[in-house]
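[1] Sharing a model prediction with you, sequence too.
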Amino acid sequence: MMRRLLWFSLLVGLLLVVMPAAAQTTSTTAQVPEAVEITVGDEVEGALTEAAPSAEYALQGAGGMLINISLISEDFDSYLSVRDDAGTIVAFNDDSNGERNSRIVGLAVPEGAVYTIVAESYGQYIGSAAQTGDYTLSVSEAQVLRIEYTQTVEGELTSDAFSLDYIFTGSSGDTVVINEGSDDFDSYLRLLDASGAELFSNDDSGGSLDSQIGPFVLPSTGSYTIRAGSLSGEATGNFTLSLNRIESQAIAYGDSVEVEFTNNAREHYFTFTGAYGDIVTITADSSRTVDTDLTLNDPYNSQVMFDEDGGSGFDPEIDSASLFADGTFTVILRAVDSANGTVVVTLDRVPPQSLDEGSQIAGFSSSRTQIPMLFTGVAGEKVRLTLTSPSGNTSSSLNLDVRQDGTSIAYANANTLSAITVEFTVPNDGDVNLLISEYSYTNFQFEVTLERVG
């Protein structure tokens, strides 16, 4: 009995010796230090380590300001973000400051807002291998310029300012058009409200690589910010920015509207209500007095079609443009030369080619790259569509999009092929819309055949 007690005592003694050693194990989980205060105008040096792979800064005294934040490091690929007091990310950036550095430009800080700046590596942000090293974080007040209605200003993007902000005051219901053009870079426009929220942005609606926002109706009275920049966010060069308040005329299908071009009126704007599947033709007849061009934009300010000399003489004509949205569409008529005179604009809705009447020819050209067609569908019916080149020529960019009630039900494309065949089942009774696109900008024909196979 004494021997058993002795062995039990020895065992308890060993456990008492071993257990404290196990309790001394420490965690190596990375910790985030408490936020350090930073104010506008500060530039601070810091370092990310394995123990602290990110750093937080509490932004002070920036309420009501537009600010720029820059994070630069030669040691790691930086990632910069800003969150509000609810923890919501309000701005972020990876590589907009050259190389692998980060920059947030023109951040609007509301009065009373509590913002926290987070500096970290991109690896830490995506949850992979966190990088370490030294960095420089700076906060500065953004350069803000003013622009007024009817003004055109010139500016320059530099490596120190990849975008420029222009403030204007507008009234609720004002219809504005904003243009940014550059010979040096692909421009990009943003329109922000007084809180810094983005209302609209645009890349190429101004023609070529230029940007245009509008016609856009201002939702409230107050200050707005136009941010002029580039599509890449890193381009430099000169640009021209214009802001105009315009009056648009309502036009409906079947209407003809007469406008006058004078020294002070070089653009005219028209709006109409369109529906998905509508096909429209728009003509401008100047009787050879004024050289103009036409642009059709959808409700989201994206360009649907553009033409300069597709009509009679040097008059433009937008021929059989397909609408793929419901809402308000905008027609822009611009003078290309300096001549004055009268132009008559006509808007018509035209019926699409119908495959119910047999095979149809889709004829493309440099000015006609999209051709709509339709047929009457029966729910559950299986059909076959075939597109064939009668001449045997091949297309490098032929696309077929089939929709019913706005929903895509079949799609096909061909590269260097002379035919497309697609079979599908019609989901519902009613019209089935086809949009055939060919972007070689050459004269090209396809025969379109419908077979009802079951």
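    That came through fine. Bear in mind that the values here come from a model prediction, so they are computed numbers and not experimental data.

[2] For the rest of this, base every contact and every neighbour count on C-alpha atoms.
    Will do.

[3] What is the burial count for A379?
    By other C-alpha atoms under 10 Å, the residues close to A379 number 11.

[4] Enumerate every residue touching it.
    Contact analysis of A379 by C-alpha atoms under 8 Å, 6 or more residues apart in numbering lists 425-429.

[5] hmm, 10 Å instead?
    The contact partners of A379, taken as C-alpha atoms under 10 Å, 6 or more residues apart in numbering, are 425-430.

[6] secondary structure class for the closest residue to it other than its chain neighbours?
    Leaving aside its chain neighbours, A379 sits nearest to N428 (4.1 Å; criterion: C-alpha to C-alpha, 6 or more residues apart in numbering). Here N428 is recorded as coil under DSSP: H, G, I helix; E, B strand; the rest coil.

[7] Put this next to the first one:
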Amino acid sequence: MKDINERSSNMKRILVVLLILTLGHSILQAQEDAIPIDIGQTVEGSLSETQPFAYYTFEADAGTVVSITLVSSDFDAYLVLLDSNGNVIAEDDDSAGRLNAMITTELSDTGVYLINATSLRAYRSEGEFAGVGNYELTLTSDDTTTTLEPIIDISIAYGDVITGNLSGEPINFTFEASSGDVITATLESDEFDTYLFLLDANGVELARNDDFEPFENTNSRIENFVIPEDGTYTLQVNSFGAVVGIDEESGTFNLALMPGVATSSTPVPIPSPTATPPPPMPSPTATPLPPIPSPTMTPLPPTSNTEIAYGDVIEGYLSTNTARFTFNGTAGDIINITLNSSDFDSYLLLYDENGFEIARDDDSGGDLNSRIGPFELAQSGTYTIEVTTYSYISYNETGTGNFVLRLNTAITETIEIGLNEEISDTLSNETPLLVYRVSASAGDVIMLTFDTTSYSVYARLTAAGGTVSQETYGGPGILGPIIVSEDTNYLITVGSYDQYGPYDFTLTINTTNPVAIAYDTPVTTNFDESPAQVFTFEGNAGDIIDVTVDSGGAVDARISLTSPESGTIASDDDSGSGFDPELLNIILPEDGRYAIVAQPYIPGDNGNFTINVANSGVLSIDEAAQVIRVSDKQTRGTVVLEGTAGETVLISARVLARGRDSQPYITVTQNDAILASNPIGDVERLILEFVVPEDGIVQINVEDSYYTGVIIEFSIFNVE
């Protein structure tokens, strides 16, 4: 959103003022109790329920550039730097990567400064609640003596392309620039995940980039940055691993600095060696699995399980990557699962009786704890809860420690509401979670409109069995449209990430009458009748479509495309001309009725616009190989082939490029039957073998739940 950063920044400033007002009467006491820390020193400490803040003081001269880093694996770190009068100089949440905090600033006066090392939870609640655990605090300055090798400084000028080698420590490239200069800096490497910073003459960060989205890889670009004043600037070359504290990556890189306005397609003269395709890698024949409602769900591998029942509280120790617990549930049960740990960042997954994932969660329990629920079970049977860690899910790193797992039913009252009924309610300490249930009939098209003044308040819309799960926070927001395929109950859960309230909100589950459109048939309309317009069309698996909006500048609109299963396939705001959105080269994953929702970017904005869905054909691998790109812009891709009953087919899936932590999963289906499924894993090529059950179209679907980007070439594999 165009103003999200500004609004978030204003909220943070308000929170800091509130925190300092709360502590203002005791700022002298905080200074008296503070522990002295010297520049160049690292100290260890811990926060507790009774001591949610830790204070440190240091002395420094005017003009000193200090860097303060707070690192913890137990809580979401937060830093506040104050002067001797209690005035806030700087504050930070996650600039050190992951959930760690870092402040880098130039001090304006000579004197004593106060560091408040705390948790985001304590900061937001003004000390009412605490993040608990150990931390490490480091204070350095621009002239701190260190045993590390000094950062290398190299000159670079406009038009230069420099080849270098990163061996662990970041490398600085300095250049002279004038006020108003527009620059684009590009950092590429085939050997590590790049990270690029732009700093001013005082070392203050002006811009950073990890993975420039249009590149669809792990290379970095700072594009069209306007230089604020005459002076010396620095481009700092680093790796993603070093920035987030995982590992210091190394390797050869190319850095280009170009003047003038660039576009995402502007070529930069950086050589990139052509990768040699790896030889074919055989894969064991995939055994067909039983049909499930969604062909892209990931099956649960077999392992030993522990039984758990409603009302149980299990205190355990995670000694391996995962622990699993099974329970018997009845259709219609509304359950809540919570996972708490002070030793690791928890992660929860829920699987149905067939071993397919139906829900997952990281931090909805607050303070790095996990919660699934309220969640309505769609079928009676045996369900599996998987306990694991964020580090294992995201980085395949082992996490161990103590945990507490709870399984309950209906811990909060479920409020029955009707379609088109407006609800106004309040979250508070007494009611930190509210759950509503609404029933919809087959053929309904429904949308949730939600509004609140707090960015920490969320609304989650979930269908029974998890077939639909969408979330919005802050306000105003819209979820859907959802095309209801069968009579279904939906749960609307309203809660807060900080749980401190009171927070007012309004919500409505609206039924809408969508406008039916056809391929290549433009429709002109506006927002006179509704704040959001819904369009539906019939599509087939493998169709390649372009969705364009043309308002001629009359209205700033945004669009999103949802599948027949009500999952969002793609969305856009301003990719077209002017402020118009467009979705190009979208591959439809299945046959059925698709929906497009168009709404003004600014609520209340209105004007005529023309929407068109153009069909470019279908991606078939019968005659030639086809390439699929999956990312956060397009979360699923599909190719098809014409199958003959009884035919044995081998499909080659070859990875051409992938983002960090990419985990593409491939599923082959015909009608409702799954013929083969397998993750690609870390290999460069996967062969799937299956037997076609009947004549007709076979779909090959690819999905990457981490949305880090992957490009895969699909072809029919011929054994010679």
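    Everything's here; your move. Given the structure is predicted, the values throughout are model-derived calculations rather than measurements.

[8] Give me the aligned partner of the residue nearest to A379 of the first structure over in the second structure.
    Using TM-score structural alignment, the equivalent of N428 of the first structure in the second structure is E694.

[9] Is it correct that T116 of the first structure is in contact with I69?
    No: between T116 of the first structure and I69 there is no contact under C-alpha atoms under 10 Å: 11.7 Å.

[10] which element is the equivalent of I716 of the second structure over in the first structure on?
    By TM-score structural alignment, I716 of the second structure lines up with L450 in the first structure. According to DSSP states H and E, L450 of the first structure maps onto strand 444-452.

[11] Superposed on the second structure, what's the mean shift for that strand?
    Compared with the second structure after the fit, strand 444-452 of the first structure shows a mean deviation of 3.0 Å (mean C-alpha distance after the TM-score superposition for the first structure).

[12] tell me what that strand is packed against?
    Strand 444-452 of the first structure sits against strand 360-364, strand 370-377, strand 382-388, strand 419-425, strand 430-438, with contacts defined as 3 or more C-alpha pairs under 10 Å, 6 or more residues apart in numbering; DSSP states H and E.

[13] List the contacts of the closest residue to I420 of the first structure other than its chain neighbours.
    Excluding the flanking residues, the one nearest I420 of the first structure by C-alpha to C-alpha, 6+ apart is L387, at 5.0 Å. Contact partners of L387 of the first structure, counting by C-alpha under 10 Å, 6+ apart, are 359-362, 398, 400, 418-422, 436, 445-450.

[14] I figured Y300 of the first structure hits Q212, correct?
    No: between Y300 of the first structure and Q212 no contact is recorded; they are 11.7 Å apart, counting by C-alpha under 10 Å.

[15] tell me, stretch 39-46 of the first structure lands on which residues of the second structure?
    So stretch 39-46 of the first structure sits over no part of the second structure, by TM-score structural alignment.

[16] re earlier: tell me the counterpart of the residue nearest to I420 of the first structure in the second structure.
    Using TM-score structural alignment, L387 of the first structure lines up with A653 in the second structure.

[17] residues in contact with stretch 408-419 of the first structure?
    386-404, 420-427, 432-438, 446-448.

[18] same thing but at 8 Å, please
    Contacts with stretch 408-419 of the first structure, where a contact means C-alpha under 8 Å, 6+ apart, come from 386-389, 392-403, 420, 422, 424, 426.

[19] Equivalent analysis for stretch 555-569 of the second structure, please.
    467-468, 480-483, 570-574, 579-582, 588-602, 605-609, 633-636.

[20] next one: that stretch to chain centre, how far?
    Here stretch 555-569 of the second structure shows a centroid-to-chain-centroid distance of 18 Å under the convention C-alpha atoms, centre = their mean, to the nearest Å.

[21] Any idea how far apart the tips of it sit?
    Using C-alpha to C-alpha, to the nearest Å, one end of stretch 555-569 of the second structure lies 24 Å from the other.

[22] Then stretch 385-405 of the second structure?
    Distance across stretch 385-405 of the second structure, first residue to last, is 10 Å (C-alpha to C-alpha).

[23] same thing with stretch 147-161 of the first structure?
    End to end - C-alpha to C-alpha - stretch 147-161 of the first structure spans 18 Å.

[24] in that stretch, what counts as buried?
    Of the residues in stretch 147-161 of the first structure, 147-149, 156-157, 161 count as buried by neighbour count, 16 or more other C-alpha atoms under 10 Å.

[25] what do you get for stretch 577-584 of the second structure?
    579-583.

[26] neighbour-wise, which of Y300 and Q212 of the first structure wins?
    Q212 (25 against 17).

[27] mind checking what that one lines up with in the second structure?
    So Q212 of the first structure corresponds to L479, using TM-score structural alignment.

[28] can I assume its match is in contact with M447?
    Yes: contact status for L479 of the second structure versus M447: in contact at 5.7 Å, counting by C-alpha atoms under 8 Å.

[29] and L21 of the second structure, what is it in contact with?
    Not one residue lies near L21 of the second structure by C-alpha under 8 Å, 6+ apart.

[30] mind checking what it lines up with in the first structure?
    The pairwise alignment with the first structure leaves L21 of the second structure unassigned, based on TM-score structural alignment.

[31] Next, L21 of the second structure: secondary structure please.
    Secondary structure of L21 of the second structure, per three-state DSSP, is helix.
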